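1. the following comprises the amino acid sequence and a computationally predicted model.
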Amino acid sequence: MTEFQPRLYLVSPLLAGPEPFRDRLAEACGAAETAAVLLRLAPADERTLVKMIKAAAPAAQDAGAAVLVEVLGEHDAALVAARGGADGVHGGAGADLTGLRQRLRDGRMLGAGQLRTKHDAMTAGEAGVDYVMFGEPRPDGYVPPLDQTVERAEWWAEIFETPCVAYAPTLEAVRDLARTGAEFVALGDAVWSHPAGPGEALRIAAEALRQGAPEAAR
């Protein structure tokens, strides 16, 4: 038996510009090992989106984290990611995952979120995504119940080989999600709104991962 410990995945607020988020992102990624960061970009023209990625992404990439982007609006997410230097695209509700997979032929990653049903998740897996995400806030702000996210992550991790990301709405939820077998635990507002700052939030989350990680042969 070898110890399996999931890795941290950060989800940004909806960004209309890189400042002051860039410095907060650098603080977070410098506090604990972070596998990936999702930059959620508010609707804007393509030039602005590319500039936002170029401004914010190095704060994570320089710390060894992959940067994916979720582009809200009628833009070619694959093209925006490539021009901005991102490492991949996160497809949200209504995304053409099959089309994105075909476009991302340069080694960039593709993730899938906003998966409301198990069937949605399996369809995403069939499209060839690099991970599926459960439990993240929906565009209207609704956050699925934690027990539902735990159940979905356990189900997916037991059956499928495609990695799974389980979203923790609070730092207290990290330990429970670390026990599901999910390869990644994601955090968003619990980090960015932490009263002691995002760096301290990441240190707390990293310790929770260590405490909650199950022993499993992987």
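-> Great, that's in hand. Note that the coordinates shown come from a computational prediction; the quantities given were computed from them, not determined experimentally. Residues are numbered from 1 along each chain as shown.
2. going by C-alpha atoms from here, please, whenever you check contacts or count neighbours.
-> Fine.
3. next, count neighbours for residue 11.
-> 20 (other CA atoms under 10 Å).
4. tell me who's in contact with it.
-> For residue 11, the contact set (CA atoms under 8 Å, 6 or more residues apart in numbering) comprises 37, 38, 39, 40, 186, 187, 188.
5. for the helix or strand hosting it, buried residues please.
-> Per DSSP states H and E, residue 11 falls inside strand 7-15. By neighbour count on 16 or more other CA atoms under 10 Å, the buried set for strand 7-15 is 7, 8, 9, 10, 11, 12.
6. next up, the contacts around residue 6.
-> Residue 6 neighbours (CA under 8 Å, 6+ apart): 178, 181, 182, 183, 184, 185, 209, 213.
7. adding another structure so you can compare the two:
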Amino acid sequence: MTDTARLYLVTPVVSDAATFAPALEAACGAGEVAALLLRLAPADDRAQINRIKQLAPLAQQHGAAVLVDAAPQAAVRGGADGVHLTAPDQETLEQALETLQPDRVVGVSVAGAELRHDAMVAGEANVDYLMFGGPHQDDAATLEQAGWWAGVFATPCVACASSMDQVGPLAATGAEFVALGPWAFDGDVAATVRQALQILASTEVATA
């Protein structure tokens, strides 16, 4: 018996919370979304906090943990479940961990030539998950990285699918989560979520 990967959603960059709210509610109401990365357009802290307050409950009411790419203090004041950091420097990472853990989540994306080193440093710092892949990442590289991390390390792995075709292969690596990027919100996002969940439920994890 094997565990199946859970679904993680990454939103487009959101500047108008009211306009985006219906799509977010449709996505999280379509099935079991474990976590959501709410990507916010640049703005001052007050605007960021207000966006989080408007949008986070729409996902949380369906059981999804909401992460934001915002300052830790904005995440706390807005009611998010944590933050997601992209290639943070050591000081930024330490500040986020000190501010948010153990009550909230700190996740990290890694990329580039030092990916494996940076991933291990973040894992040793006790982040809550590592994310591999993304808009500019090669699919084969994401598969290799997710398989490497999931096969060796205890820190949960989020593997980003560039399309629906990648959901099954990434789930088979043993990654704890498979993420659908902003592309999932193009068209009928509820149908996309349901399709991804069906694939995850039917995918067996590869064993060595």
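-> On my side now, so go ahead. Nothing here was measured: the structure is a model prediction, and the numbers come from that model.
8. okay, the strand holding residue 11 of structure 1 sits on what stretch of structure 2?
-> The aligned range for strand 7-15 of structure 1 in structure 2 is 6-14, by TM-score structural alignment.
9. quick one: end-to-end distance for that stretch.
-> End-to-end distance of stretch 6-14 of structure 2 (CA to CA, to the nearest Å): 24 Å.
10. buried residues, stretch 119-134 of structure 2. List them.
-> By 16+ other CA under 10 Å, the buried positions in stretch 119-134 of structure 2 come out as 119, 120, 122, 123, 127, 128, 129, 130, 131, 132, 133, 134.
11. how about residue 14 of structure 2: what's its closest non-neighbour residue?
-> In space, and not counting its chain neighbours, residue 14 of structure 2 is closest to residue 40: 4.9 Å by CA to CA, 6 or more residues apart in numbering.
12. and if you look at residue 26 of structure 1?
-> Nearest one to residue 26 of structure 1, counting by CA to CA, 6+ apart, is residue 59 at 4.8 Å.
13. residue range in structure 2 corresponding to the helix or strand harbouring residue 199 of structure 1, please.
-> Using DSSP H and E, residue 199 of structure 1 sits in helix 198-212. The alignment of helix 198-212 of structure 1 onto structure 2 (TM-score structural alignment) spans residues 189-203.
14. so how much does the helix holding residue 199 of structure 1 differ from structure 2 once superposed?
-> In the superposition with structure 2, the average deviation recorded for helix 198-212 of structure 1 is 0.8 Å (mean CA distance after the TM-score superposition for structure 1).
15. would you pull up how far that helix lies from the middle of the chain?
-> In terms of CA atoms, centre = their mean, to the nearest Å, the centre of helix 198-212 of structure 1 is found 16 Å from the chain centre.
16. for the lengthiest helix in structure 2, packing partners?
-> Longest helix of structure 2, by residue count under DSSP state H: helix 45-60. Judged by 3 or more CA pairs under 8 Å, 6 or more residues apart in numbering; DSSP states H and E, the packing partners of helix 45-60 of structure 2 are helix 17-29, strand 65-68, helix 72-78.
17. out of the contacts of residue 11 of structure 1, flag the one nearest to residue 163 of structure 1.
-> Nearest to residue 163 of structure 1, judged by CA to CA, of those is residue 186 at 12.8 Å.
18. aligned partner of residue 163 of structure 1 in structure 2?
-> Looks like residue 163 of structure 1 aligns to residue 156 there (TM-score structural alignment).
19. any idea how far the closest residue to its match other than its chain neighbours is from residue 39 of structure 2?
-> In this structure, residue 156 of structure 2 finds its nearest non-sequential neighbour in residue 129, 4.7 Å apart by CA to CA, 6+ apart. When distance is defined by CA to CA, residue 129 of structure 2 is 17 Å away from residue 39 of structure 2.
20. so whatever residue of structure 1 lines up with residue 94 of structure 2: helix, strand or coil?
-> By TM-score structural alignment, residue 94 of structure 2 lines up with residue 98 in structure 1. Here residue 98 of structure 1 is recorded as helix under DSSP: H, G, I helix; E, B strand; the rest coil.
21. would you check how far apart the nearest residue to residue 98 of structure 1 once chain neighbours are set aside and residue 43 of structure 1 are?
-> Distance criterion CA to CA, 6+ apart; nearest residue to residue 98 of structure 1, sequence neighbours excluded, is residue 127 at 5.1 Å. Separation of residue 127 of structure 1 from residue 43 of structure 1 (CA to CA) stands at 26 Å.
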